[in-house]
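[1] Fold the following and give me the result.
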Amino acid sequence: MPRQGPSIKDLTQMINSVMGHQVLTEQQLQKIMAGAKIAHQKGGMNAVLEYLMHVTQADVDKNELRSFADSIQKNPQLGMDILQGKKNIRKK
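    The predicted model follows:
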């Protein structure tokens, strides 16, 4: 049975809440998710991270991002806790 996660609407609201203002619409997130899926099919998680860094123009160290992604992959609840404001992202 496939996992049922939060809806695009819920994710959009959580992201905007974490950022403190509206940075994303549901349509933008749907487009990003579709692009991330294609990137994953073509090149795995590294391709997804490259895609997300490009789309968001994130000024972040790729190794730090990879480490964060690995943490979330091992513990998806941590990602939800961060999005719901229950936990903060720790910078190294």
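
[2] all contacts plus neighbour counts: C-alpha atoms, from now on.
    OK.

[3] for this structure, what spans make up the helices?
    Here the chain has its helices, by DSSP state H, at 8-19, 26-56, 62-74, 76-83.

[4] run this one through as well so I can compare:
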Amino acid sequence: METNLIGETLDMSLYSSARYECEIIRGTTVIANGHVWLENLNGVGRARVGVFSQSHGVTFTASTSGTVAQLRAAASSGAGAGTIKLTRRLVPA
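    Below is the predicted model:
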């Protein structure tokens, strides 16, 4: 099930993109580190996933409402429940 990542929005009237450093922990066997970008593509939010240190079973997407893009995530059932930790850098428009 896809869910909003609380607080992970991009006001596209102020910023062109946000770069996230991610740590995904699933069960006791999966710890993946990598990058995700939330981008303003002609007024529509887009999530772009970079290289991760290992397969993690999480899909990132974006939704858009007005000028605000929201980062979303969905986890496959294979690796169990988990945690997504994020840090963010904003790029001014």
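
[5] Mind checking the TM-score on these two?
    The TM-score (TM-score structural alignment, normalised by the length of structure 1) is 0.23; 47 aligned residues with a Cα RMSD of 5.0 Å.

[6] that older thread, in a markdown table, list the helices of structure 1 along with mean neighbour count.
    What follows is the helices of structure 1, written out as a markdown table (neighbours: other Cα atoms under 10 Å):
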| stretch | mean neighbour count |
| --- | --- |
| helix 8-19 | 17 |
| helix 26-56 | 15 |
| helix 62-74 | 13 |
| helix 76-83 | 16 |
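
[7] what's the spacing between the nearest residue to Leu52 of structure 1 once chain neighbours are set aside and Met45 of structure 1?
    Distances taken as Cα to Cα, 6 or more residues apart in numbering put Ala36 closest to Leu52 of structure 1, at 7.2 Å, once the chain neighbours are dropped. Relative to Met45 of structure 1, Ala36 of structure 1 is positioned 9 Å away (Cα to Cα, to the nearest Å).

[8] residues contacting Ile24 of structure 2?
    Val30, Ile31, Ala32, Asn33, His56, Gly82, Thr83, Ile84, Lys85 (Cα atoms under 8 Å, 6 or more residues apart in numbering).

[9] Perfect, that will be all.
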